[in-house]
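**Student:** model this:
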Amino acid sequence: MSVPREPEAVWAAATDWTRQGEWMTGTRVWVTGGGGDGPGSELAAFTGLGSLGVLDTMRIEVWRPPSECAVRHTGNLVRGTGGFTVEPAGAGRSRFVWWERFEFPTVLAVAWPLVAPAVVWGLRRSLRSFAVFCRDHEGGQEAR
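**Tutor:** This is a model prediction of the structure:
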């Protein structure tokens, strides 16, 4: 997705973990180990409504500011890898690519076709919100 900010600003917005809930649909994120700014740091994300939802624990495995971050999902339900890349796109713009490769337990693999449309909708909505968040983001750490 195209974002109207330089890569350093997009990176700062994407790695402002505690503010991800401002753009990521139905999700709260927090740092649980390390500084949240390098390999080995740990994060947690809760996605849902009220107390009903899914806890996603992660460990940062790749940290290359301002271009690439990758995590390993380490939870009981959410496992696999995910991350994002930020590429310069000229004239003060960037290309932001968010990716996930889930490894589902059998019970979730069976349910995936039923929940996939809602997950895809949420991810697309979150990416649109992220572009707006980036435009207005001034907090966080530039290329930490």
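
**Student:** When you work out contacts or count neighbours from here on, use the C-alpha atoms and nothing else.
**Tutor:** Fine.

**Student:** in the chain, which spans are strands?
**Tutor:** With DSSP state E as the criterion, the chain has strands at 2-3, 27-33, 42-49, 52-64, 68-74, 79-88, 94-102.

**Student:** Switch the ones you listed over to JSON lines; also include mean neighbour count and distance to Thr15.
**Tutor:** What follows is the strands of the chain, written out as JSON lines (neighbours: other CA atoms under 10 Å; distance: least, CA to CA, whole Å):
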{"stretch": "strand 2-3", "mean neighbour count": "20", "distance to Thr15": "15"}
{"stretch": "strand 27-33", "mean neighbour count": "17", "distance to Thr15": "10"}
{"stretch": "strand 42-49", "mean neighbour count": "18", "distance to Thr15": "11"}
{"stretch": "strand 52-64", "mean neighbour count": "18", "distance to Thr15": "10"}
{"stretch": "strand 68-74", "mean neighbour count": "21", "distance to Thr15": "9"}
{"stretch": "strand 79-88", "mean neighbour count": "19", "distance to Thr15": "10"}
{"stretch": "strand 94-102", "mean neighbour count": "16", "distance to Thr15": "12"}
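
**Student:** Ala12 is nearest to which of these?
**Tutor:** Ala12 sits nearest to strand 79-88 of all the strands of the chain, at 10.7 Å, using CA to CA.

**Student:** Packing partners of the closest one?
**Tutor:** Where contact means 3 or more CA pairs under 8 Å, 6 or more residues apart in numbering; DSSP states H and E, strand 79-88 is packed against helix 7-14, strand 68-74, strand 94-102.

**Student:** and of those, who's closest to Gly82?
**Tutor:** strand 94-102 (4.1 Å).

**Student:** Please enumerate residues in contact with that closest one?
**Tutor:** With CA atoms under 8 Å, 6 or more residues apart in numbering as the test, strand 94-102 has contacts from 1-7, 10, 78-89.

**Student:** Proceed likewise with the subsequent sequence, for comparison:
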Amino acid sequence: MAQRRGLSGRAPRPGRRRGEVVFTARAAFRAEPGRVFEVLTDWPRQSAWVPATVVQRRGGAPGRPGERFAGVSRLGPFVLDDEMVVVSSTPPAPGREGRVRVRKVGAVLGGVVDLVVRPDGPGRARVEWTERILVRPRALALLVDLGGPVPALLGRAAFGAVLRAARPELEGRR
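**Tutor:** Sure, this is the predicted structure:
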């Protein structure tokens, strides 16, 4: 079977689909896991931490499967409407991590987001934010593939910065 190649002549990275970017950002917080989970999954709150982006609720019960929201990012004349829907949500409880899975359902970005909040000792939590983004327009997917590891490195750095920006609110220092 011939290997798929794009206009660049490159095959997708092993284990990845054409135009797919996968990264994980991690951070630890001095806060109860329940609070961290509650704040991070109050999607419109993220508008304060994500540069040039406003997160809007678009339907469904907040924090429940079926909730719809979008991150609308603007950079000059360019607008990206990153539409998402909550697929599953389990808040943390004593002895149990919290997990939420979000599916990206927009015209430009598809994929899934997995957010895990783990207890990390008394009054402490660890966050693992993994995105598996699928860039849908063929031309943009080819650009992503040409970028090699750079899009994933940028994604991890950007979401690490988002988690750092959220720290004061997550730790109740705001």
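
**Student:** Given these two chains superposed, what TM-score do they reach?
**Tutor:** Scored by TM-score structural alignment, normalised by the length of structure 1, the superposition of the two chains gives a TM-score of 0.84; 138 aligned residues with a CA RMSD of 2.0 Å.

**Student:** I'd like the helices and strands packed on strand 79-88 of structure 1 laid out as CSV, including distance to Glu138 of structure 1.
**Tutor:** Formatted as CSV, those follow (distance: least, CA to CA, whole Å):
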stretch, distance to Glu138 of structure 1
helix 7-14, 8
strand 68-74, 20
strand 94-102, 16
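
**Student:** Contact partners for the aligned residue in structure 2 for Gly48 of structure 1?
**Tutor:** In structure 2, Gly48 of structure 1 lines up with Arg74, judged by TM-score structural alignment. Contacts for Arg74 of structure 2 (CA under 8 Å, 6+ apart) come out as 52-53, 80.

**Student:** I'd like these laid out as CSV, including distance to Glu169 of structure 2.
**Tutor:** Converted to CSV, those look like this (distance: CA to CA, whole Å):
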residue, distance to Glu169 of structure 2
Ala52, 19
Thr53, 18
Leu80, 26
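
**Student:** Closest to Glu20 of structure 2 out of the residues you listed?
**Tutor:** So of the contacts of Arg74 of structure 2, ranked by how close each gets to Glu20 of structure 2 (CA to CA), first place is Leu80, at 17.2 Å.

**Student:** How far does stretch 1-8 of structure 1 stretch from one end to the other?
**Tutor:** This stretch, stretch 1-8 of structure 1, spans 16 Å end to end (CA to CA, to the nearest Å).

**Student:** got it, and stretch 24-43 of structure 2?
**Tutor:** Stretch 24-43 of structure 2: ends 19 Å apart by CA to CA.

**Student:** Which parts of it count as buried, going by neighbours?
**Tutor:** 24-26, 28-37, 39-41, 43 (16 or more other CA atoms under 10 Å).

**Student:** elements contacting the helix ranked longest in structure 2?
**Tutor:** What stands out as the longest helix in structure 2, according to DSSP state H, is helix 150-170. Judged by 3+ CA pairs under 8 Å, 6+ apart, helix 150-170 of structure 2 is in contact with strand 20-29, helix 33-40.

**Student:** can the ones you listed go into JSON lines with extra columns for distance to Arg99 of structure 2?
**Tutor:** Formatted as JSON lines, these follow (distance: least, CA to CA, whole Å):
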{"stretch": "strand 20-29", "distance to Arg99 of structure 2": "14"}
{"stretch": "helix 33-40", "distance to Arg99 of structure 2": "8"}
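
**Student:** Pro122 of structure 2 versus the match of Gly48 of structure 1, what's the distance?
**Tutor:** For Arg74 of structure 2, the distance to Pro122 of structure 2 - CA to CA - is 40 Å.

**Student:** nearest to Ala166 of structure 2, of the helices and strands packed on helix 150-170 of structure 2?
**Tutor:** Nearest to Ala166 of structure 2 among those is helix 33-40; the distance by CA to CA comes to 8.4 Å.

**Student:** now that closest one: which residue numbers in structure 1?
**Tutor:** The aligned range for helix 33-40 of structure 2 is 7-14, by TM-score structural alignment.

**Student:** Give me the mean distance between the matching stretch and structure 2.
**Tutor:** With mean CA distance after the TM-score superposition for structure 1, stretch 7-14 of structure 1 departs from structure 2 by a mean of 0.8 Å once superposed.

**Student:** go on, stretch 123-130 of structure 1?
**Tutor:** Using mean CA distance after the TM-score superposition for structure 1, the mean distance for stretch 123-130 of structure 1 is 1.5 Å.
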